[in-house]
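1. below is the structure, and that's it, no one-letter string:
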């Protein structure tokens, strides 16, 4: 039994999902080792990496480290589902999710645990200290004319961390610094692995909020990104398919009215026409496939933790 348990404090499992970024993972593991308040467990989901990730993990002496190696790449969504289930089954009070390309400040976990809320989020910054938190402060699923539902973010609202209040309420999150208490998982279940990548974290935040929880970004909980943030992807690629499909799924599941739930069809028609006019046949195929696939994902996932 850890001294955190004997003191009566909450136990914490950190869940990390990694895929073929062993050198970044080393920096993250070093950061976790330097936490002022260490986690009670660190569960690393190795998504069938083909680089030297296995060697990095084998050599790591981080206390409480547990490695879950998948037989295939489950994507971020499947990886976080597997990691969260392992943490939940381990009986931990809080579960803290992060990718392999971040490093928490030494006091980050201490600051998060000082906040008595069930859903909290650390606030990301670049290596130069600039604010780079893109989690939404407004996520509009009421207005059918809002093409992109994220209409405001922490970063677009505040020029720097010093300008933020101590807490900022969020309407969606990233699985890159998001922490939940186990009662949230008991109520809404695990992340939906069928998203594969993109919007799985948005879906989870929407489920939590609709179950009655508020989500708070904690200003002084610093998480540093090791890579520049880039949300630009080739919409004709396999990633483009998931970006379109999962955006459509969010509208179909959570749109507040019929017009919002009809947006995926409108977007698909416009994108197809424009893409064909500009010779981007791959993007046109993607958006048509995405709409067909999204229709099969309209139902919410089961809430059981299986």
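-> Thanks, I have it. The model shown is predicted, which means the values in this text are computed figures rather than measured ones. Numbering: from 1, shown residues only.

2. use CA for all of it now, contacts and neighbours both
-> Noted.

3. that's a strand at residue 294, yeah?
-> No: according to DSSP: H, G, I helix; E, B strand; the rest coil, residue 294 belongs to no strand; its state is helix.

4. neighbours of it, how many?
-> Applying other CA atoms under 10 Å, we find 22 residues neighbouring residue 294.

5. which strand is the longest one in this structure?
-> strand 215-225 (DSSP state E).

6. and it, how far from the chain's centre?
-> Mean-position distance between strand 215-225 and its chain equals 14 Å (CA atoms, centre = their mean, to the nearest Å).

7. so which strand or helix has the closest residue to residue 206 other than its chain neighbours?
-> Spatially, and ignoring its direct neighbours in sequence, residue 206 is nearest to residue 172 (6.7 Å; CA to CA, 6 or more residues apart in numbering). Per DSSP states H and E: residue 172 is located in neither a helix nor a strand.

8. give me the buried positions along the lengthiest helix in the chain.
-> If each helix of the chain is counted by residues according to DSSP state H, the longest one is helix 238-254. Within helix 238-254, the residues that qualify as buried are 239-254, counting by 16 or more other CA atoms under 10 Å.

9. before we go on, here's another structure to hold up against the first:
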């Protein structure tokens, strides 16, 4: 089991993440830190940490999507991981977080592709940014199987503490690096879970130390471009959703966009960014992850190998 942490310019928070990984009741077999071209010494701080992580330094910032794609590929290719536990550098796992995920996986009468932790904020409240989407219309049998191991069946989840089965990754490929930020986790987990089992394990708890308590639609400013573009790519270009799911989630997204615009204190900025995202989402398609992460050194070859094996390279 290999943990992968994507880091960018949050050296002090990264130290807390590594402290949390070092304190796990079930130790990780290895820890990979992807230094996404940080300028604050995050990579050096990770190398100096007593946990002794394997630090992969990227020459340019590839965003969360690219960082996780590179880190997962490195865990699979260099560490031969059977399971990959991914998180951001502002995520601090409680001591039993990994043990609870592995216990639920072992007890479940099947092979979950994804297991997600319960994510709380500084004060212990469930973080609205990281609430998994429950699988709709799940059968009573599947619901009971999940409940028996202290879990809920899910359709997608965030990248904040996610345990991935390497077999599912090799079958379906890596996160789409072109998303850079926003909806990369939605697209990826929905792709993995289209026909596979995902579990939300409430007994596995991590703290997400964001500056503010809220969801991603809280006055996003220029970043609204990526919310719109990436959602359109997801609905039109991805294999994550079937046609019915694309229509349902698409309708939900349009309503969410309307609420975001209505609540914004910089409405012109949000509208301009949304219009740009709309044009890009309808007029282009994301580059392959292999192409997007080319020129990064040895990790680029690892990415290409995983994507090629999944038929996405």
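-> It's in. None of the values given here were measured: they were computed from a predicted structure.

10. which stretch of the second structure is the longest strand of the first structure matched to in the alignment?
-> Mapping strand 215-225 of the first structure onto the second structure (TM-score structural alignment) gives residues 198-208.

11. quick one: contacts for the residue of the second structure most remote from its centre?
-> Residue distances from the centre of the second structure (CA atoms, centre = their mean) peak at residue 268, which lies 29.9 Å from the mean C-alpha position. Residues in contact with residue 268 of the second structure (CA atoms under 8 Å, 6 or more residues apart in numbering): none are found.

12. quick one on the thing from earlier: mean distance between the match of strand 215-225 of the first structure and the first structure after superposition?
-> Once fitted to the first structure, stretch 198-208 of the second structure is off its aligned match by 1.0 Å on average (mean CA distance after the TM-score superposition for the first structure).

13. contact partners of that stretch?
-> 90-94, 96-101, 104, 112-122, 124, 127, 132, 146, 150-156, 160-161.

14. residue 85 of the first structure contacts residue 192, doesn't it?
-> No: in this structure, residue 85 of the first structure is not within contact of residue 192 by CA atoms under 8 Å, at 11.8 Å.

15. tell me, what residue is most central in the first structure?
-> residue 175 (1.9 Å).

16. so what's whatever residue of the second structure lines up with that residue up against?
-> Counting by TM-score structural alignment, residue 175 of the first structure corresponds to residue 159 in the second structure. Residues near residue 159 of the second structure by CA under 8 Å, 6+ apart: 86-88, 185.

17. could these go into a markdown table alongside distance to residue 217 of the second structure, secondary structure and neighbour count?
-> Output for those, formatted as a markdown table (distance: CA to CA, whole Å; DSSP: H, G, I helix; E, B strand; the rest coil; neighbours: other CA atoms under 10 Å):
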| residue | distance to residue 217 of the second structure | secondary structure | neighbour count |
| --- | --- | --- | --- |
| 86 | 23 | strand | 25 |
| 87 | 21 | strand | 26 |
| 88 | 19 | strand | 24 |
| 185 | 15 | helix | 22 |
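
18. need those residues in a markdown table (columns: distance to residue 61 of the second structure).
-> Formatted as a markdown table, the contacts of residue 159 of the second structure follow (distance: CA to CA, whole Å):
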| residue | distance to residue 61 of the second structure |
| --- | --- |
| 86 | 18 |
| 87 | 17 |
| 88 | 14 |
| 185 | 18 |
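
19. pick the one among those closest to residue 210 of the second structure.
-> residue 88 (10.6 Å; CA to CA).

20. what does that closest one correspond to in the first structure?
-> Taking TM-score structural alignment, the alignment pairs residue 88 of the second structure with residue 99 from the first structure.

21. that match and residue 19 of the first structure, how far apart?
-> Separation of residue 99 of the first structure from residue 19 of the first structure (CA to CA, to the nearest Å) stands at 9 Å.

22. now swap in residue 79 of the first structure and tell me
-> 10 Å.

23. between these two, which is the more surrounded one?
-> The neighbour comparison of residue 79 of the first structure against residue 19 (other CA under 10 Å) goes to residue 79, with 28 against 21.

24. what sits against the residue mapped onto that one from the second structure?
-> Taking TM-score structural alignment, the alignment pairs residue 79 of the first structure with residue 67 from the second structure. Residues in contact with residue 67 of the second structure (CA under 8 Å, 6+ apart) are 6, 34-36, 177.

25. and stretch 155-171 of the second structure, what's buried?
-> For stretch 155-171 of the second structure, burial by neighbour count (16+ other CA under 10 Å) applies to 155-166, 168-170.

26. one step back: so the match of residue 175 of the first structure: helix, strand or coil?
-> Following three-state DSSP, the label given to residue 159 of the second structure is coil.

27. wait, residue 210 of the second structure sits on residue 121?
-> Yes: with contact defined as CA under 8 Å, residue 210 of the second structure reaches residue 121; the gap is 7.4 Å.
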